[in-house]
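Asks: attaching a predicted model along with its sequence, questions to come.
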Amino acid sequence: MKIESLLFGAIFVFLLIVGFIYALMTHFAEFAGGVPLALVAGLALMITTYLWVTGRRVGPRPEDRQDAEIHEGAGDQGFFSPWSWWPISLGAACAISVLGVAIAFWLVPIGAAFAIIGLLGWVFEYSRGDHSH
């Protein structure tokens, strides 16, 4: 994960520099450009930190080593629920929330309530019923 953390670190530095230059060019009077660039730089820093910490904890993957063989990356890469309907309901709830921001703000709490229900259903999908572990 060293390459990924370096990539997002470079994005962080680039956005920070561009945001500062933008703020200088507008004499710190316009907040519609410099502030979002700084916020996106902060998001890139969070991803950089996560990847760096995870890379130190997990160690080098086969993709990170020059002497790795193809068969070292074979096998299960994780568990993904094949027949889950919860992502669709969560996407619809997020669409309702965004529609509420664009059209009528009273839709936002309704979308947020559906999003909480969808997220809880997705997280606890294998903790109840026939598929419980």
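Replies: Okay, I see it. All values derive from a computational prediction rather than experimental measurement.

Asks: please count neighbours and contacts with C-alpha atoms only from this point.
Replies: Fine.

Asks: which SS state does the residue lying farthest from the centre of the chain fall under?
Replies: Most distant from the centre of the chain: residue 27, at 32.3 Å, with distances by C-alpha atoms, centre = their mean. Classification of residue 27 by DSSP: H, G, I helix; E, B strand; the rest coil places it in coil.

Asks: put this next to the first one:
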Amino acid sequence: MKVQGKMFLWLAAFILVIAIVYGVWSKEPAGTTALFLAFGLSVMIGYYLAFTARRVDQLAQDNDEADVADEAGEVGFFSPHSWQPLALGIGGALAFLAVVFGWWLLYFGFPLILIGLWGWVFEYYHGENRTQ
């Protein structure tokens, strides 16, 4: 995590320089504001990663002598047969298309997003008192 924290902090410094140069030369407020917001986000992510790196054990990516196999292992649980990401993807696509073609598309996209989120959150929940 130390590497990622340093990378984001260096990226933040670069974006700050670019934001200042862009703001002075272009005198355009929207792009300048976007660059300063990108600077702030990079600082937040970099600080979080650097702060977290001090509290966790050293990872293989922080060790110059490490092999690729040192980070091998279980990454997490991923549902092999979930249809919820498809519903979220279609709902999100319709919501973004609503910006282009008309807000009426949100009537179709928003329920799909809600159904997808509800299904994904409660996909493996079977209730407290369920009997087998």
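Replies: The structure has been received and is ready for your questions. Predicted, not measured: the structure shown is a model, and the values here were computed from it.

Asks: which residues in the first structure does the lengthiest helix in the second structure match up with?
Replies: Ranked by residue count, the top helix of the second structure under DSSP state H comes out as helix 29-55. Taken onto the first structure by TM-score structural alignment, helix 29-55 of the second structure occupies residues 31-57 there.

Asks: and for stretch 89-101 of the second structure?
Replies: Taking TM-score structural alignment, stretch 89-101 of the second structure hits residues 91-103 over in the first structure.

Asks: in the first structure, which spans are helices?
Replies: 2-25, 34-58, 86-102, 107-123.

Asks: adding mean neighbour count and distance to residue 73 of the first structure, write the ones you listed out as a markdown table.
Replies: Output for these, formatted as a markdown table (neighbours: other C-alpha atoms under 10 Å; distance: least, C-alpha to C-alpha, whole Å):
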| stretch | mean neighbour count | distance to residue 73 of the first structure |
| --- | --- | --- |
| helix 2-25 | 17 | 17 |
| helix 34-58 | 17 | 14 |
| helix 86-102 | 17 | 28 |
| helix 107-123 | 17 | 27 |
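
Asks: now the ones you listed in CSV, with distance to residue 80 of the first structure?
Replies: Below are these laid out as CSV (distance: least, C-alpha to C-alpha, whole Å):
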stretch, distance to residue 80 of the first structure
helix 2-25, 23
helix 34-58, 20
helix 86-102, 12
helix 107-123, 11
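
Asks: neighbours of residue 130 of the second structure, just the number please.
Replies: Here the number of neighbours of residue 130 of the second structure (other C-alpha atoms under 10 Å) works out to 6.

Asks: roughly how far does residue 15 of the first structure sit from residue 97 of the first structure?
Replies: Separation of residue 15 of the first structure from residue 97 of the first structure (C-alpha to C-alpha, to the nearest Å) stands at 29 Å.

Asks: residue 83 of the first structure too?
Replies: Taking C-alpha to C-alpha, one finds residue 83 of the first structure at 25 Å from residue 97 of the first structure.

Asks: could you do residue 63 of the first structure as well?
Replies: Distance, residue 63 of the first structure to residue 97 of the first structure, by C-alpha to C-alpha: 39 Å.

Asks: same question, residue 11 of the first structure
Replies: Counting by C-alpha to C-alpha - residue 11 of the first structure and residue 97 of the first structure are separated by 29 Å.

Asks: picking up where we left off before, quick one: list the elements packing against the longest helix of the second structure.
Replies: helix 2-26 (3 or more C-alpha pairs under 8 Å, 6 or more residues apart in numbering; DSSP states H and E).

Asks: please list all residues in contact with residue 46 of the second structure.
Replies: If you count contacts by C-alpha atoms under 8 Å, 6 or more residues apart in numbering, residue 46 of the second structure has them with 4, 5, 6, 7, 8, 9.

Asks: tell me which two of these sit farthest apart.
Replies: 4 and 9 (8.6 Å; C-alpha to C-alpha).

Asks: show me the residue at the heart of the second structure, geometrically.
Replies: By C-alpha atoms, centre = their mean, the second structure has its centre lying nearest to residue 45, at 10.7 Å.
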